[in-house]
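>>> Please work out how this folds:
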Amino acid sequence: MLTASALVSGAEVAFFSLSESDLLLCRQSPKRSLQLIPVLLENPRRLLTTLLVLNTSINLSIVIISLHLFWEVTVLPAISTGMLLGFVMLFTLAIVFFGEVLPKAYANQKKLTTAQRMVGAINTAEKLLYPLISMLLYFTQTIENRYRNRPTTQIIEELQQAIEEASTSETTHEEKELLKGIINFGSLTVKQIMRSRMDIVAFDITQKLDEILSLINQYEYSRIPVYNGSIDQIEGILYVKDLLPHLDAEPDFVWQTLIRPPYFVPEIKKVDDLLKDFQERHVHMAIVVDEYGGTSGLLTFEDVIEEVVGDIKDEFDEEDEIVYSQIDENTYIFEGKTSLADFCRIIGSSTDVFEPVRGKNESIGGLMIELFSKIPLAGEDTEFDKFKFVIESADNKHVKLVKVYVGESKENISSVA
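Okay, the predicted model is just below:
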């Protein structure tokens, strides 16, 4: 039986290690045994299940028969637990070494020969075990479909809940937020975290050197997009470090020669893929374009990293800058331009919660317009899921401030303001 276990283990490696050239040789061969190999591999899941069922059955039989024989032939009046465990471990090592390691090492060197020798027995076993194999495949497929079709929101919320439950008194808030950021990272698109075109600081390619130097001192950015005519026509990116050797140049210095090529990405690109692109291309800024090729927004390497580690403050960031204010445990006030990704990260929710109602909007202000089906007026309120929104400030163009109450119950938000 140990030999049978070795043959089945070797067959598993042999079948699934065959190259395309090996399979082509089998198809062209006049031998029935070789022709049958690619036929079995047409359904690899069924083949693998058959091999696993055979191998498991043989190994269990070896252990059961061995224990029975040991019990029958032993002359001792009683068998200690230690002796029994030692016997089981001895046979387990024998099965692993002689039934798994050695045959798989041999089959890996003689793939086609091993597969040819075992193909008849495997084909017969597959037919005999067809009902059992079909049942196992059905249950496996059902389980896979159940987990594959789960909404992303549910999966993310379950993982976040697991973080909360696994946290101890020694776990800091920053550590939990870091783990949650990692979980959300793979589901974000660049549109969800980009800086919108309204907030982009860019230079006109026709501006003079003294004009752009003044703007660089004003905004203190190290990389600035350069456009020709309109923000939708980005010509490149100006790196301030490239301009440093020319600070004393004449006013008519052609600084446009220092512009580097821009890197454009679509709105639907995943943030984790963008991070890989940043690393491979050695760039730190991407221009986000919409489906028509117009400029939709801008994203930097720092923006991407902040989605995991939180806000990064440098020497030029305003320490007292307030993105939002928290009135109490459940009540917040956000600017309308705040992205939904930042909003959800602050309140500890998933952006997918708003997927049914957000449309193509990526800001709280845009979400309000979608929920109200108009540009709401100050004082108007609406509810969605466990959130209640009250418009604090708005004009005839956009929503400026929104008060948000987060809670399972839909209480009047004015009572907690």
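
>>> Could you use CA atoms for every contact and neighbour count after this?
Fine.

>>> Quick check: nearest residue in space to residue 316, chain neighbours excluded?
Nearest residue to residue 316 in three dimensions, chain neighbours excluded: residue 220, at 7.0 Å (CA to CA, 6 or more residues apart in numbering).

>>> ok, that neighbour to residue 304 distance?
20 Å (CA to CA, to the nearest Å).

>>> which of these two has more neighbours?
Neighbour count, other CA atoms under 10 Å: between residue 220 and residue 304, residue 304 has more, with 21 against 13.

>>> residues touching that one, list them.
193, 271, 275 (CA atoms under 8 Å, 6 or more residues apart in numbering).

>>> Out of those, which is nearest to residue 202?
residue 193 (18.9 Å; CA to CA).

>>> I'd like the next helix or strand past the helix ranked longest in the chain.
Taking DSSP state H as the criterion, the chain has its longest helix at helix 44-73. Using DSSP states H and E, the helix or strand that follows helix 44-73 towards the C-terminus is helix 81-96.

>>> Show me what counts as buried in that following helix.
91-92, 95 (16 or more other CA atoms under 10 Å).

>>> all strands for the stretch 301-417 of the chain, in order.
324-326, 331-335, 381-384, 387-394, 399-406 (DSSP state E, counting those that start in this stretch).

>>> before we go on, could you also do this sequence so I can check it against the first one:
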Amino acid sequence: MKNTIINKFKSLLGKKRNLKSQNKLETLLSERLKKERPIKINEEKIISNVFELPEKLVEDIMIPRTDMISVDANYNINKLIKLIDRTSHSRYPVFEKSRDNIIGMIHIKDVISCWENKRISNIKKLVRKVLFAPHTMNVLDLLLKMRTSHVHMAIIVDEHGGVDGLVTIEDLVEEIVGEIKDEHEVQKESKNFNEELKSDDGSIIISSRMLIKEFEEKYGNIFSDKEDLSDIDTMGGLAFHIFGRVPLKGEVIKHSSGCEFEILEVDSRRIRKILIRNHTFK
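You can find the predicted model right below:
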């Protein structure tokens, strides 16, 4: 049933996307939902995300190679357990000799079962199949491929066969429903949410989730009254607005006020921590 719905969306939107047809279809769908029951903002966002899928490529959402946590096939089980404890992912790509030679993936469930029963010490026997997809592949096509193959990790490769990054089924689902946090991420963010660190040089490290209003109440205004920031609530959103994209770790940009933003932590789709300097603090 779900595959049928996805295929219908693909046929409606097609390769040659007609903006008028899309707008009409979105309006009709929205009106239909509103007649049956009031539609919520988050539901409208999901509908909008679905309509954007035919234009998205896997390279737009992949975790880049530089951020991939991959496992050497020669790891022993104890070394792998330590890595899992430190990084808390459920799947890890496995390579042999070179990080461009991915031979499969390891799932945490297999590792735990093996470790508890002390069956093997070499992790090669735990390696599962992984998908390979070109960086130009459509997001919907990869989602369907994962559903039919029951393999939930894909290694994204360039035209020469080199590894560009990876995509998991969670990444694909998040493109439709928004960010999904597991218990580990929620606990980590809750712990770090209110953390602020002010240095002797006057710079300050903050969570990207800190509200702009809260920052200005504590440290003074950044913006002039002429700037329209009505759609931006958080400091991470502000940094994204100034950069015009998801920045890379270590990138620095200066606001017109003279205040500098340096990105300390970032993942493939969002900013995590920011260092702010040259601000006239209260």
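
>>> thinking again about what came up before, against the second structure, where does the longest helix of the first structure fall?
Alignment of helix 44-73 of the first structure against the second structure: no match, by TM-score structural alignment.

>>> And residue 206 of the second structure, which helix or strand is it part of?
strand 204-207.

>>> so of the strands of the stretch 301-417 of the first structure, which one's packed in deepest?
Mean neighbour count (mean count of other CA atoms under 10 Å) peaks for strand 399-406 among the strands of the stretch 301-417 of the first structure, with a mean of 23.

>>> what's the angle between it and strand 387-394?
Calculated by axes from the mean of the first three to the mean of the last three CA atoms, to 10 degrees, strand 399-406 of the first structure forms an angle of 160 degrees with strand 387-394.

>>> Remind me what strand 399-406 of the first structure packs against, helices and strands.
With contacts taken as 3 or more CA pairs under 8 Å, 6 or more residues apart in numbering; DSSP states H and E, strand 399-406 of the first structure sits against strand 331-335, helix 364-372, strand 387-394.

>>> Please enumerate the helices of the stretch 51-200 of the second structure.
For the stretch 51-200 of the second structure, the helices defined by DSSP state H, counting those that start in this stretch cover 58-61, 77-87, 108-117, 139-149, 169-177, 183-192.

>>> Please identify the deepest-packed of these.
Most buried among those, counting by mean count of other CA under 10 Å: helix 58-61, with a mean of 20.

>>> follow-up on the earlier one: out of the buried residues of helix 81-96 of the first structure, which is nearest to residue 3 of the first structure?
residue 95 (9.8 Å).

>>> what does that closest one align to in the second structure?
For residue 95 of the first structure, no residue is aligned by TM-score structural alignment.

>>> go on, residue 280 of the first structure?
In the second structure, residue 280 of the first structure lands on residue 148 (TM-score structural alignment).

>>> quick one: contacts for its match?
Residue 148 of the second structure neighbours (CA under 8 Å, 6+ apart): none.

>>> ok, back up a step: out of the helices of the stretch 51-200 of the second structure, the one nearest residue 32 of the second structure is which?
Using CA to CA, these put helix 169-177 closest to residue 32 of the second structure, at 19.9 Å.

>>> Read off where that closest one ends up in the first structure.
Alignment of helix 169-177 of the second structure against the first structure: residues 301-309, by TM-score structural alignment.

>>> Measure the mean distance from that stretch to the second structure post-superposition.
In this overlay with the second structure, the average offset of stretch 301-309 of the first structure from its partner residues is 1.2 Å by mean CA distance after the TM-score superposition for the first structure.

>>> How far off centre is that stretch?
15 Å (CA atoms, centre = their mean, to the nearest Å).

>>> Same check on stretch 10-23 of the first structure?
Offset of stretch 10-23 of the first structure from its chain centre (CA atoms, centre = their mean): 32 Å.

>>> Next, the distance between the ends of it.
18 Å.

>>> residue range for that stretch in the second structure?
Taking TM-score structural alignment, stretch 10-23 of the first structure hits no residues over in the second structure.

>>> re the thing from before, can you redo the strands of the stretch 301-417 of the first structure as TSV, where the extra columns are distance to residue 344 of the first structure?
Formatted as TSV, these follow (distance: least, CA to CA, whole Å):
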stretch	distance to residue 344 of the first structure
strand 324-326	12
strand 331-335	11
strand 381-384	14
strand 387-394	11
strand 399-406	11
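
>>> closest one to residue 123 of the first structure among these?
Nearest to residue 123 of the first structure, of all the strands of the stretch 301-417 of the first structure, is strand 381-384, at 57.8 Å by CA to CA.

>>> sorry, back to before: now the helices and strands packed on strand 399-406 of the first structure as TSV including distance to residue 322 of the first structure?
Below are these laid out as TSV (distance: least, CA to CA, whole Å):
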stretch	distance to residue 322 of the first structure
strand 331-335	9
helix 364-372	16
strand 387-394	16
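
>>> Which among the ones you listed is found nearest to residue 179 of the first structure?
strand 331-335 (23.3 Å).

>>> what is the orientation angle of that closest one with strand 399-406?
Using the same axes, to 10 degrees: strand 331-335 of the first structure against strand 399-406 is 160 degrees.

>>> all strands for the stretch 1-150 of the second structure, in order.
Counting by DSSP E, counting those that start in this stretch, the strands of the stretch 1-150 of the second structure are 63-64, 71-72, 91-96, 98-107, 131-134.
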